[in-house]
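Q: Take this sequence and fold it.
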Amino acid sequence: MTALQFSVTETPTAEDLAVIGGRLTAFNEADVGPAERRLLAVVVRDDDGSIVAGVSGYTAWGWLYVQWLWVAEEQRGAGLAGRMLAAAETDAKARGCHGAYIDTFSPVALKTYRRAGYLPFGALEDFPPGRTRTFLQKRL
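A: Got it, this is the predicted structure:
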């Protein structure tokens, strides 16, 4: 048997990450079929062209994953998050998605996502310390 060497780093090379990601993708495709992963973003700009809000995520295996959702402080409270989620969901449905998921540790965002129809399905206590990270899903 060949001796194995472990290395732990906070600065992996792009090549190392590409090998790991590529091999996991190949394994998953052989196991469950292609993910057909596609990026998805909703960008909101003001009259000056500055970004004041946005959603970033991707679709894969029939699901929309909302990775980031941000609204500038001066734009909060006007329903912008819900409108961006609706736009992302509409695009995801056009791509054939049947569900969406998101996670947050912000109590304010949690209320927003619940208002948009997302339901909790799991939680991690003290992630970060003193908060609960909640995972939510929605059928599209």
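Q: contacts and neighbour counts: CA atoms only from here.
A: Will do.
Q: Can you report how many residues neighbour residue 33?
A: 12 (other Cα atoms under 10 Å).
Q: Relative to residue 25, how far out is it?
A: Note on residue 33: its distance to residue 25, by Cα to Cα, to the nearest Å, is 10 Å.
Q: you'd agree residue 37 is up against residue 63?
A: No. At 9.5 Å, residue 37 and residue 63 do not qualify as touching, with contact defined as Cα atoms under 8 Å.
Q: the more surrounded of these two?
A: Shown here are residue 37 and residue 63; by other Cα under 10 Å, residue 63 has more neighbours (24 against 13).
Q: how about the helices in the protein?
A: Ranges of helices in the chain, per DSSP state H, are 14-32, 80-94, 107-115.
Q: Residue 5: how many residues sit nearby?
A: Counted by other Cα under 10 Å, the residues lying close to residue 5 total 5.
Q: now residue 81
A: 22.
Q: and this one, so I can compare the two:
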Amino acid sequence: MKKEKEFTIEGCDKKNIKTIVDGINTYNLNQVPAIADIWTPLEFVIKDKNGNEIGGILAGIGYWNGLEIKILWVKEEYRKKGIGTQLLKHTEKIAREKGSKTSMLDTFDFQAEAFYLKNDYTPIGEINDFPMGHKRIYFSKELTNEI
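A: The predicted model follows:
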């Protein structure tokens, strides 16, 4: 007796992605009610005096009021001048004003590990040899009422 396949795995289209996101959001919110909008973007660019983009941050606040930093980038020639810290502090301040108590992110040891340590982030986990010879580091920070 040959058993028929009960399931298939296929690539996603936009409708499938919406179904997946809606499904996990429904499940999550049935477990722990939201205290914020599903996603509040906090995305900023920093420009020089001539209007050239020299850095930016892509972040947002999730439905449990956590600040999630996805990308923070500063053009190479402007690094180590406080621009990244300025962007980070600006975003954290707005997140605190919106009720965030925690910030979270990940980076690699060859990217910004020292930067986040300098800005009071605590390493909470890491994956060694990803990529090979390096590590991916996960950080969090409790957002206090500092200004």
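Q: and the helices of the first structure, which is most packed in?
A: helix 80-94 (a mean of 18; mean count of other Cα atoms under 10 Å).
Q: Could you export the helices of the first structure as JSON lines, including distance to residue 71 of the first structure?
A: Listed next are those as JSON lines, based on distance: least, Cα to Cα, whole Å:
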{"stretch": "helix 14-32", "distance to residue 71 of the first structure": "31"}
{"stretch": "helix 80-94", "distance to residue 71 of the first structure": "7"}
{"stretch": "helix 107-115", "distance to residue 71 of the first structure": "11"}
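Q: Out of those, which is closest to residue 57 of the first structure?
A: Closest to residue 57 of the first structure of these is helix 80-94 (Cα to Cα; 9.0 Å).
Q: what's that closest one aligned against in the second structure?
A: The aligned range for helix 80-94 of the first structure in the second structure is 83-97, by TM-score structural alignment.
Q: what's in contact with that stretch?
A: Stretch 83-97 of the second structure is contacted from outside by 42, 44, 46, 55-57, 59, 61, 67, 72-74, 103, 119, 143-145, 147, using Cα atoms under 8 Å, 6 or more residues apart in numbering.
Q: gap between the aligned partner of residue 112 of the first structure in the second structure and residue 86 of the second structure?
A: Structural alignment (TM-score structural alignment) places residue 112 of the first structure against residue 115 in the second structure. Distance of residue 115 of the second structure to residue 86 of the second structure, computed by Cα to Cα: 12 Å.
Q: can you check residue 77 of the second structure too?
A: Relative to residue 86 of the second structure, and taking Cα to Cα, residue 77 of the second structure is found at 16 Å.
Q: got it, and residue 48 of the second structure?
A: For residue 48 of the second structure, the distance to residue 86 of the second structure - Cα to Cα - is 13 Å.
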